[in-house]
Structures are given as structure tokens and as C-alpha cells.
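A.B. asks: sequence plus predicted model, see below.
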Amino acid sequence: MSEVNSADDGERPDRGGGPGRDPGGGVRLGGWTRFVTARPRLSLLVALLLTALAVVAGGGVADRLGSGGWEDPAAQSTYATKVLEREFPGSQPNLLLLVDSGRRSVDAPSVAAEAKRLAARLAAEPGVTGVGSYWQSGAPTLRAEDGHEALVAARITGDEKTASETLDRLAPTYRGAHGPVKVKVGGPVAVRHEMQTTIREDLTRAELIALPVTLVLLVMVFGSAVAALLPLGVGIVAILGTNAVLRGITEFTDVSVFAMNLTTALGLGLAIDYALFIVRRFREELATGAEPPAAIAATLRTAGRTVLFSALTVAVSLAAMLLFPQYFLRSFAYAGIAVVLLAAGAALILLPAALVLLGHRVNSLDLRRVFRRGKSRETTGAGAAGERTAAGERTADGGAAWGRMASLVMRRAPLFAVATTVGLVVLGLPFLGVKFGTADDRQLPSSAEAHVVQQHIREGFPGSPGGGLEVLAEGRATETQYTAYKERIAALPEVRRVDGPLVKGDTAYFAVQPKGEAVDEGAQRLVGELRATDAPFDTSVTGTAAVLVDSKHAIADQLPWAAGFIAVVTLFLVFLLTGSVLIPVQAVLLNALSLTAMFGAVVWVFQDGHLSGLLGFTSSGSIETTLPVLMFCVAFGLSMDYGVFLLSRIKEEYDRTGDHRDAVRFGLQRTGGLITAAAVILAVVMVAIGTSRVTNTKMLGLGIALAVLMDAMVVRSLLVPAVMRLTGRATWWAPAPLRRFHERFGLSEGEPPAAPEEKEADQERDKVAAPG
């Protein structure tokens, strides 16, 4: 990977009176620039103190996070579940003891006696209610078809944290051998508990993988070990700060444990992106002879603006998830917005202060010298300037390669545009067969105890125990009315059996077993049929399939608003950057196109099960409903991140020369290596997250890694220059009112235009300096 940070890779010289200076010769500093350049040590001290406070404030955040959040809190199924938990706790068991009698029958006297003793003991435990078992009820759904296993079901009361603590207390007591039987612990509460524990362990392992690999890649990019450590520092600050933010949010609302993965991935990934951009620009300014304060002023005025603008575009994509009612999605918005803003803040405040203090020492400890001994001897006598020149020549070659590729793409623009678009569409075709489902025990490794229990139930028990539907009936009714309603339910084509009603005052419930799997298409149709069945009382339907149906409806209702929000705000922000009407439309469409490979791979791999053995997961035959929304928002935001970096350089060059084709070539030449390096590093972080043993986390990490690489290496390198060549100078068109709006409020990475008095001063200096 070649260095991407020298000034000598083809960039035009500045027009003003020197690097980091306005045309009048003075250095213009913004408020934060003045502070970090005048008091860099104080800036660093304040940042370190705030980071230390974040460590304290964010301590124990993982223990306060939930593992659910897929249901719509306003849905009918959620309401029915809460009423049933309160009135009929036995109808909503979340703890299952799988009792294995070995070669004996579960009806053997010794087995039955021990199982009844375990059930009675469990019923006496604090925090446990609604205990029932096969040996008490004789229900056939609680007995395995081979007669060697049966279930004890119960409900652990309290919220997720309380239930998890209760399970920690109970599981060691009941798990294992008890006389003639062996017991395994499962059920939804056990699945959630194992998922939280596994995610925590996997996240630690991912960090241990990602940090050293990332450091090596950064050294390869920068050459300097000192420069390479700076992005990692920014990332660590962003992650620790976000943990503190999440800890505070948990005081007011639920937050998903999965959000921790996004915090780590985006914290490292975006911090590295932003730091790469700023450190590279700073080193460019130093290489042209600027002193560190002037260099950092120019850096923040140019690259700093782009970083801030990029952070806003990413935050917008993530903020769209706040429109959805599921706290699983909202959690990623909380974590994502916080980590993006903190990464940008650290890159714009903490990093400049460090760069001012380091100065030219930012290029120290070039670890690549051991591989370039010959070149090092040649440059020994030349000093630091000679080293910078050699580095610049190496970068020029890499930049020239990107420039040649851009020229080739633009010479064959129709071919590259059509071929790339068709290829991306083909890669996305498997998504047309997507099937949505719910997250269950198959998210866990096949060896996890909770997974083993549920797999035994799925394969060996009739009627999918725990996967049925419950119908809540509210209102005064007679026995005759209940019987008539039960008969109407039993007559539905998808119903295997109806149990009940169990009556308590004016409330009752019926347990309905569908003929197929718990969440297959038949079960989902049955939800609608039950809700449409006439009854002389108010009815509400819940159960796994009902939660899925309601979740799909909630997402479908909000998806147009979320997509519209992302599109409109992105169009506006890109217009502010470019002043063009066409470029924002291109950016939105091409960014969306860059995600096709990710969505196609998600279905082909994780739904259809291809590569499941290699990647170590169990396919459930469906994709959890909220995952595509999450992956779209994150990947679209990251694509915009890279798009902003490229467009800002193209716009800067077009403003300088007015040559559209050369501006596109120059923009790719200047940012191609940077974007590729940033994408590879971010992909490494996401792949490290993708080593998780939890399938959803694996899907998130590997899917976004693929999207990032496709965006940087295909869309930014091939499709964007091809499309911009085809649209030509019309790319930059905007109606007069919008042009005036952009002139007043627009943003760019380039130098701000000089005021009239500054131009006059320039002309006077030129006259004095002219020979003769």
C-alpha cells in the first residue's frame, strides 16, 4: 500500500501568498484553530481529562444493554404480550428445562418423580412464576416424539437485567445430572443471556484483532509510526466517549447490546478516515515549507471542512433509524450519531493540537526504512527535505496510476458505466428472494446450550412448543361464546390445535398451534386470519409470528419516510458542497447502487446458507427484519463519507481550472489512494467484527465490509468518473437562484475567495515584486 500523504503527488500549487495563508499574506484562523494552535497543551489536557471522565461514566455500560428490541412497542402483539405476562404468566414461558431421561421413557416412575421434584423446587424459587411441565399437564407438545425428553416451562419475572441475574443464579443449580435425568437450560431468557455474553466476548476479541492489524496498515500508509498512532488515538477517544453517551441514554430508554459493535467499528473506521485526511493534508502543508501553526490552519480550513461535512452526511443516514419504533434500530442511531460526532470532534480538536506539538516530528520513526535500506543511504545526506522529496516521488507514482486509470475510464465511459452498473445489479439479484424472519437461538453457535435446547425442541417435539400463537380475549363472555369462538379458530386452515380458554375474570386466552413452523408464511397468514375472526369480545393476537408481522408492518410504514429523509437531506448537503443539481442526484443513486452486492450476498450467504460451514453459522432460512434497514443506513452513510472526499477534490479543481474532465481525473488521482486505504482499514475493522459467533453481528460486519470495498474500489474508481464524463459540463449546472444560494451558503474544501481589498493588495505586491 503506497503512501498517500505527500504534497508532490500532482497537486497544483496554492494561489495565495503561501501555504495556509490568505491572499493578503496573513493566516486566517477560526475560533477552534486559534485555540488549538495557541494552546495545544491545554487542548490535549482538557481532551485527556474528558476521556478519563468518559471511561468512568461509561464503565459497565455493557451490563445495562438489552438483547431484544425487534418488536414494535405500539403493536397489538406487544400489548397482548404484556397483558398475558401480567394475567397468565404461564402462557409466556421464557425458561425451559430440557429433561433427558436417557434410554428410559419420560413416563418411567423414577424419571417422573425426579422431574416433578425439579418442577416443585423451581416453583419455589424467588423471581419465578407460572411453572408447568409435561408431568403435570400431560400436554403432548411438552413431550418429545421419541419419548426420551420432556420439558419443564416457567417464567422468570422482571426486566431483561433482572431476568438475566435470576438466570445466573438458577442455571448452575438445575443444569446437569439429577438422579436418572440430565437437564439442559434453554428458553428465550437463556438465549438472550448467552447472546449478551457472546457478543461481549466477541467484541473484546475483535478489538484485539483489529487494533494491531490496523496499526500495521496505518504504518504502511503513513510510513511514520508516530503518524500511524494518531488515528488510533482519535478512534479510542471516540469509542470511550460513545460508551459514556450510551450509559447515559440507558437511564432513559432501552439500548441494544448490538450497538456496541457499531460503536467499535465506526469509532475506529471513521476516526481513521478523518485522521488520514487531516494528517495527510497537514504533511502536505509541511512539505511545502509551512510552519506547524500555519500548516494546521490551512489543514482545518480545507480538509477540516470536508471532515465536518462528511460527518454530517454519515450522521444523517444514521439518524434515519430514529424514525423506526424498534429500540434495536434506534440504539444504532444513538451509538452511530454519537461516535460519528465524537470522531469528527476529536479529529478537528484533539488531533490538530497533537499535530501542532509534533510539527515535523509527525514524520518520525519511519518503520519502512528496514525495507528500503538502499534508498535510505541515497537520501541520508539530503536531510529531512530529501526524505520528503523521496516520499513525494513515491506518492506521485501512485497518484499518477490513479490518474491514468481515471483517464482510461473516461475514454471508455459508456463501456465502464454499463458494465459496472450491470455487474452490480446482477450481484444484487439474490435479494429479490429475501425472506424476513425473527432473531432466535440460531443466532448463537451450534454448541451454545440455549441453541442445543431449542434445536432439540424444533426437531423432536410436535407442534413447535413456545412457537405458537396466543389470542387474548377481553370483555365479559359466556362459556357458550368462548366455545363458539374456539370452534371458529379451529376451523381455520392453518390451525393444528386450539387449547383453552383459560379464564381469569373478564380476561381469557387461547393457545393456537399452527400446522407449520413458528414463523413460516402459513403462521404469518394465520395471524391475519385470527385477527379477522369475528368474536363477541375484544381480541389481540401475539406470539412469534405475530411479533414478526407487526415488526414488518412497522418497518414498511416508516421506511418511505426514512428513505425520503436520507435522500432529501443528502441531496441538500451535497448541493451545499458542489453547487450542482445533478451531482447530488448522482451521489444518491450511485451510493444506493453500491449497496447491491452487500444485499445480494446477505441473502445468498446468510439466508440460503452458502458458506455457512466456512463462516461457522446456522442459517435460519430468513433474514431478521430490521437488519437490512440497519445495514443500508450504515453502509449508505459510509459511502457518502468516501463520496464527499472525492467530490470535494473534484469541485476544488473544477473551480480552479474550469476543466471538467481534468477535474475528475485530478480528483481521483488525489483521493484514490486515500479512499482505498481508508476503505481497506475500515473493512479490516468490520471483518474483525464479522468474526463474531452471533450470526447477526457476523452478517453486519462482513456485509458492511463488502459494501465499503465495493464502493471504494468499484463505484468511486470506475462508475463515478464514467458517469461524470458522460454528463460532461452539465454536471455542474444549477438554476440561477440556486447558484446564488450556493455562493452565499455553500461549502468547499478549497480556499475561500479573497475579498476585493485583498485582491487589490495582491496586485500591488505583484507590481512591487515584478522584475524591472
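C.D. replies: Everything's here; your move.

A.B. asks: please count neighbours and contacts with C-alpha atoms only from this point.
C.D. replies: Will do.

A.B. asks: separation between Met598 and Arg716?
C.D. replies: According to CA to CA, to the nearest Å, Met598 and Arg716 sit 16 Å apart.

A.B. asks: same question, Arg86
C.D. replies: 55 Å.

A.B. asks: more neighbours: these two, which one.
C.D. replies: Shown here are Arg86 and Arg716; by other CA atoms under 10 Å, Arg716 has more neighbours (26 against 12).

A.B. asks: touching, that one and Asp641? I think so.
C.D. replies: No. Using CA atoms under 8 Å, Arg716 is not in contact with Asp641, being 11.3 Å away.

A.B. asks: quick one, helices of the stretch 401-550 of the chain?
C.D. replies: For the stretch 401-550 of the chain, the helices defined by DSSP state H, counting those that start in this stretch occupy 413-428, 449-460, 479-490, 521-532, 544-578.

A.B. asks: next up, a structure to set beside the first:
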Amino acid sequence: MFERLAELVIRRSRLILVVAVVALALMGAAGVGAFGKLLGGGFDDPASQSTRAGEVIGEKFGGETNLVLLVRAPGGRVDAPAARQHGRALVAGLRKEQGLENVISYWDTDHPDLRSGDAREALVLAHVKGDETQQDETAKSIIETWTGDYLGALTVRAGGGTAVGDDIGTQVGKDLVLAEAIAVPITLILLLFVFGSAVAALLPLVIGVFAVMGTFAELFLLGSVTEVSVFSVNLTTALGLGLGIDYALLMVSRFREQLAAGESVEDAVRLTVHTAGRTVAFSAATVAAALAALLVFPQYFLRSFGYAGIGVVAIAAVSTLLVMPALFVVLGHRVNAGRLPWLNRARSDHRESGWGRLARTVMRRPALTALPVLAVLLLAASPLLGITFGTPDERVLPEDAQSRQVASVLEEKFNGSDEAALHVVIDGPVDRTPLQSYALTLSELGGVARVETSTGTYTDGRPAAAGTGNAALGRPDAQRINVVSALPPKSDRAQDLVEKVRAVTPPDGSRPLVGGVDAALVDSKDSIGGRLPLAVTLVALTTFLLLFLFTGSIVQPLRALLLNLISLGATLGVMTWIFQDGNLSSVLGFTAQPMPVTMTVLMFCVAFGLSMDYEVFVTSRIKELHDLGSDNESAVANGLGRTGRIVSAAACLLAVTFFAFGTAELSFLQVFGLGSGLAILIDAVAVRGVLVPAAMRLLGRSAWYAPRFLRRFHERYGLSETGPAPRPAAVPEPAPGAPYPKDPTRV
């Protein structure tokens, strides 16, 4: 297959490049429209009880409170005549907004729970209509219009779910601009040093542009027929450039190596496509398999990263296998044009590379060198024993964010928050007496401040002194019950309360649905946790199958999976130690809280895929040398010697892109960026440099074992076709950026 592909590229190189340029223009034109199709949110399971509760409340009660306006009377009390007059004017103006409904305030109800203990602040509660994207747009307009000083008498600040979402969206934009402003220039400079010439350094950008533009076009098409998160754009740009660097570095290095060995341009292209091209194809398949696991989750936030990840990997691989060889044919030896003069330093061509020497050192004492590394990685993974999970809330924002400040005031000065309450809805008629009995039982649960219904307000198992109900909570065909908690939102006790409320026996013939922020967190964790075993199993099985087809061994896939899990465990443990336990919080500027469940799953899949990317890079060269007759130790040392520099250079370049997210002010972006970058470096250095050669030495010949029937299967279906035998290189592969000998066939 790869031989035929190489011949096609050699014969039709210019035509392929013309078609590629046209395809890029078409993909760019379609991709521009993607941003109008992508949605915000997507963190909740649409089939969960909390989501269904929100739908019923939206249909029959005008929606849950998702916007809280904190109104302060700077010069006095909110009950003062002037403050009351201006407060009612504020509420009247808000009720005229088309995107708001269920607007209630302290000045309408005189409800004491809508006024702070010192009477200087009052609340206006409202529901922002529409889906999550429409809510974001409406909330932004409302906040810009109504917050700040109002008539010189009141100060208005916005909080609640939609305000937090608006602040997060704004901060994400700022953080990404800063991260890209840091990562892109550094990456471009490093590309020049790694490749050693301006022309070669531009090749990864070519692949990256194809991958990003093609994936934008894919997201445009998918966004037209299903829900796709706008956050998938971030993975597209980061992974597109990263894979462009990985694949281009592998292909360019092999092409240069063959040119240096005296091959003609055409033969060098043939060998490059058959060896490095085959590696790229398998590498892309393993990365795509890891990211495809995201498709099993019901949250379209995670599924969207699966769509984007599979698309960007596939397009990067196809571009590498078609466009890159075509450019090699056209450029020939000019691929080394524009060399940096300060990198044209002399280098002994007979020295063994540092990675090769490291591999031989490890294999001489495999247990002695591997055990300390394993001990460090297992120690790093130990914080996972105490890991807890949560979902992003106002605490991911910097402390000066308006919605976070409002949340702090609500917690300190108000007796529970309706926006953070558990919303129980019964979709059907309920008689007054059973409803009262149900509400009284709910009010007796530990941590409940009060229970509000259409029949009255209840505390500690008895009616409140006022004894009046909220008629807006009752309908002939439905009832809504607000269980206001005195517990910190999203705490373990708040989550336990959700389970206790759901366990209370409801009125006969009714099936209550429990919603609210704490219920949504419980449902999200249950949903992701329930699908996680399936996702992990699919990743393991597909990775095992692909690596078996690649190597013909059943031991190599098991070795790769085990080492990758160890390195990922260490990464997740370090992230838990930092972000959950609060270490380095003063340096990075975040608030310690449970690990974000969606970002943790995303980081695992991305890091696992990239780890398998480097696994294939190294194993492919080891297997190639092994198949040519080298003994196991020589194949490992020489294979790692030839690919170690490629893997380490690619890892450093890609890690720069992810580490740039460490400058973000949103903590969940810091988790994703720092975790992914750390996973890449651990894999490239500790796993590829030490654990792989140690494992290969300990396994010996059994490293390539497969039962006879599987060997026959691999001979028939595995991609191990015989290609053009590579001519033995005259010299070892030069380091990235070092000069290559002049082609003796050229005048």
C-alpha cells in the first residue's frame, strides 16, 4: 500500500500540490462558518434527572433562576424610601427585557431571605431564556446594560450561572490569546533550531494549516446537524500544530537520512513513505482511537473534542502522507535550504547518539535503572488515592471576577441562595396535604435551611412563622419545591443531600425530579463514571489491536499499555497534588478545589493518544532494525538512538504549546495545559528513555512473542508488507539541525 502511495506521489507530485491548495481554499471557506454553528456549555447529561427537572421547570414554571443581581445601597439600607424606589425602577426595567422571565426581587416580595443580614444589599432573581448559547448572549447584554451604578443610588453586580458563564467565556478568550502569543513565537524559533533550516521548519506549519482548516470545515458540517462545543476549537488549533510538528519531524528526518546515505530524491521519498509514512499512519490510528473514546459520553462538551480530535488527526495524517512527500519531490535537496549558519557546526559522524548510549546503559542494568524511575512515578501517582471530582464553577475564575465576588457575598451574608437550591419538580397534580407532608419531611433533612412550596415555607419539620406559600411554585398540573441548603455548594455534604432528597418517599402517584447545581454535579459524575469503564476498555482494545497489527506481537501492546498507564497515573497524581490539594496555588494563582471531571477525562484521552504517538515512533524503528536481523539489544539501542532525538524534540515543541496554558487565569485551563505538557515530557524522557529499553531487555526475545495462529493472522492482515530495502546509511543520522553531506550524485 505504501509503495503504491509513494509511486503515485512521485509521478503526480505537482498535481497533488495543486489539488491540495484548492482543497485548502475550500476547507478554509467552509471552516469560517464553523464559529457560527458551535455552542457553549454541553457539560450536562441530557438524559439525567437534573436536566429533565430543568426542562419541566422551564416548560411549566418559566425556568430556574440562573441570573442573580446583587444590589447594594451604598449610602444606607435597601429599605430606605429612595433605595426602594430605585430598586422597583430597576426591576421594572429588567422585566421589559425580552430575554428575561421570572424576575422577582426583595422589593416585590419583602422576603427576608432576599435581603442581607445588614440590610445593605438585596437580590433580584431572574431566568435567562434560551439554550446555553442564547443564554450567554442575553446574559452578556443584560450585564453590560444593567450592572454598575444605577441612577447614582444603587450599585448592581451580576452573579449566578449565566454570569459565571459570561465571565468564563470572556476569560477563556483572554487566556487563549495570551497562551498563543507565548507559544507560537517560541515554537517558531524552536522549529528553526530543531530543523536547522528555514525551508524544513516551514513544513510542520503546512501540515498544521491543513489539519486546522480541514477540522474547522468538519466542525462546520457537524455543527449543522448536531451539537458541537465551541471549546473544541482550542483542541483543534493546539493538536493540529502539534501533530504537524510530530509528523513533519519524523518524515523530514527520515528523508534527510536517506539523502545523506546517497539515495536519489525519488528513492529517498520511497523509503520515507514506506517507513516513516507507515509509522505516521499507525500513529494517527492510535491517537484517533484514544480520542474516539470521548464519543461514548453523553455530554456534547466531551463528544465535541472527540469530533475535533479524530478530524484533526486524520487530516494531519493524510496531509503528511500526500502533501509532504509531494513537497519532498519538488524540493529535493532544497529541503535543507536556508540553513542557520550558527548551526552548521562540525559533528563527529561516528559518535553514538546520547539516546543510544542511554539505552545501552539502561539495558546493562535494567532493574537497577528502571526501579528508581518506577518508584518516582508511583510516588507521583499516590495523590490519586484521595482524588475527588467536581465541575467548573465561579471558583475557577480569578478573585476579582464579578460573578465570583457575588457568590462570596451570597455565601457570607444571605441565608441560602435560591439559585443554588435543589429544585424538586413534580410533573403532575398533587393534593395540598400530601405536598405539605412531603415538604415537612424534606425540611427535616440535615443541611436544609428551608423548603419553599406553594403551600408554605417549612424549616426543621414545621411550618415557618409566616406560614404563607409562594403561589408561583404551584400549577394545577405541576408543583415545584425549592430545597434551600445551608451547605457550601458542590461540597461532599451538599452532594450527599441530593441523594437524601431523592430517597425521600414522594406523594403517592408522583415521581419527583431533583435538579439544581448540586444535583447536576452528582448526575455528571455518575454519567461520566458510568461510561468511563467502557471508554477505557475501548481505548485499551483498539490500542492493543493496532499495536499488534503494527508489531505482530502481543507482548508489545501490553508493555506499551502498562507503561503509558504508569506515566499517566503519575501525571494525574501531580495535577491532583497541585490543583486539588492546593500546592503551588500561590504561584499559579488558583483556588484549590476538586479536579474538574470533564477536563480530567479529556486530559487523559489526549495525553494517552500522544503517548501512543511516541510509542509508535520508537517501536517502528526498533522493529525495522529487528526485522533486518539486529539482535534485540542492538535494535533497541540503535532504534532509540535514531528516534530519541526526534521524540524529545517533538515532545518539547508540543509541550511548549500546552505549558503556555499555565499562564491562564482559569484553573481548569491550567489543569489541562500543565497536565498534558507534563504527560508528554514524562513519556518522552522517563518512559521512552528508561522504561522502554529496560522492559525490552528484561523481556528479551519474548518481547516479539505471539501465538502461532496470531502470527498467521498478522502475516495475512498486518501491515508488514515488504517494501524497498533501505540502503545502509553511510553515517549515523545527524542530529536535527546538523548539516548533511552533499549528495554525491549532484554536480
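C.D. replies: In hand now; what should we look at? Keep in mind it's a predicted model, so treat the numbers as computed, not measured.

A.B. asks: related to what we said a few turns ago, okay if I get the helices of the stretch 401-550 of the first structure as JSON lines plus distance to Glu652 of the first structure and mean neighbour count?
C.D. replies: Listed next are the helices of the stretch 401-550 of the first structure as JSON lines, based on distance: least, CA to CA, whole Å; neighbours: other CA atoms under 10 Å:
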{"stretch": "helix 413-428", "distance to Glu652 of the first structure": "22", "mean neighbour count": "17"}
{"stretch": "helix 449-460", "distance to Glu652 of the first structure": "56", "mean neighbour count": "19"}
{"stretch": "helix 479-490", "distance to Glu652 of the first structure": "68", "mean neighbour count": "15"}
{"stretch": "helix 521-532", "distance to Glu652 of the first structure": "54", "mean neighbour count": "18"}
{"stretch": "helix 544-578", "distance to Glu652 of the first structure": "9", "mean neighbour count": "20"}
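
A.B. asks: export those helices to CSV and tack on distance to Gln763 of the first structure?
C.D. replies: Shown next, in CSV, are those (distance: least, CA to CA, whole Å):
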stretch, distance to Gln763 of the first structure
helix 413-428, 42
helix 449-460, 77
helix 479-490, 90
helix 521-532, 76
helix 544-578, 29
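
A.B. asks: between these, which one is nearest to Ala115 of the first structure?
C.D. replies: When the helices of the stretch 401-550 of the first structure are compared by CA to CA, helix 449-460 sits nearest Ala115 of the first structure, at 16.7 Å.

A.B. asks: distance of the nearest residue to Ala401 of the second structure once chain neighbours are set aside relative to Glu665 of the second structure?
C.D. replies: Leaving out its chain neighbours, the residue that sits closest to Ala401 of the second structure by CA to CA, 6 or more residues apart in numbering is Asp167, at 7.1 Å. Distance, Asp167 of the second structure to Glu665 of the second structure, by CA to CA: 11 Å.

A.B. asks: common neighbours of these two, please.
C.D. replies: Common neighbours of Asp167 of the second structure and Glu665 (criterion: CA atoms under 8 Å, 6 or more residues apart in numbering): Leu397.

A.B. asks: and the residue nearest the centre of the second structure, which helix or strand is it part of?
C.D. replies: For the second structure, the residue nearest the mean C-alpha position is Leu602 (3.9 Å; CA atoms, centre = their mean). Under the criterion of DSSP states H and E, Leu602 of the second structure resides in helix 597-627.

A.B. asks: how about Val103 of the second structure?
C.D. replies: Assigned by DSSP H and E, Val103 of the second structure belongs to strand 100-105.

A.B. asks: that strand aligns to what range in the first structure?
C.D. replies: Under TM-score structural alignment, the counterpart of strand 100-105 of the second structure in the first structure spans residues 128-133.

A.B. asks: how far apart are that stretch and its match in the second structure?
C.D. replies: Compared with the second structure after fitting, stretch 128-133 of the first structure has a mean deviation of 0.7 Å; criterion: mean CA distance after the TM-score superposition for the first structure.

A.B. asks: distance from that stretch to the middle of the chain?
C.D. replies: 39 Å (CA atoms, centre = their mean, to the nearest Å).

A.B. asks: contacts for it, please.
C.D. replies: With CA under 8 Å, 6+ apart, stretch 128-133 of the first structure has contacts from 88-91, 93, 119, 122-123, 142, 150-157.

A.B. asks: among these, which ones are in helices?
C.D. replies: Among the contacts of stretch 128-133 of the first structure, the members falling in helices (DSSP state H) are Ala119, Leu122, Ala123.

A.B. asks: can you put those residues in TSV and add distance to Gly383 of the first structure and neighbour count?
C.D. replies: Converted to TSV, those look like this (distance: CA to CA, whole Å; neighbours: other CA atoms under 10 Å):
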residue	distance to Gly383 of the first structure	neighbour count
Ala119	81	20
Leu122	78	21
Ala123	80	17
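
A.B. asks: so which residues of the stretch 201-350 of the first structure form helices?
C.D. replies: Secondary structure of the stretch 201-350 of the first structure (DSSP H, counting those that start in this stretch): helices located at 225-249, 259-287, 292-319, 327-345.

A.B. asks: can I get these in TSV with mean neighbour count?
C.D. replies: Shown next, in TSV, are the helices of the stretch 201-350 of the first structure (neighbours: other CA atoms under 10 Å):
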stretch	mean neighbour count
helix 225-249	24
helix 259-287	27
helix 292-319	25
helix 327-345	26
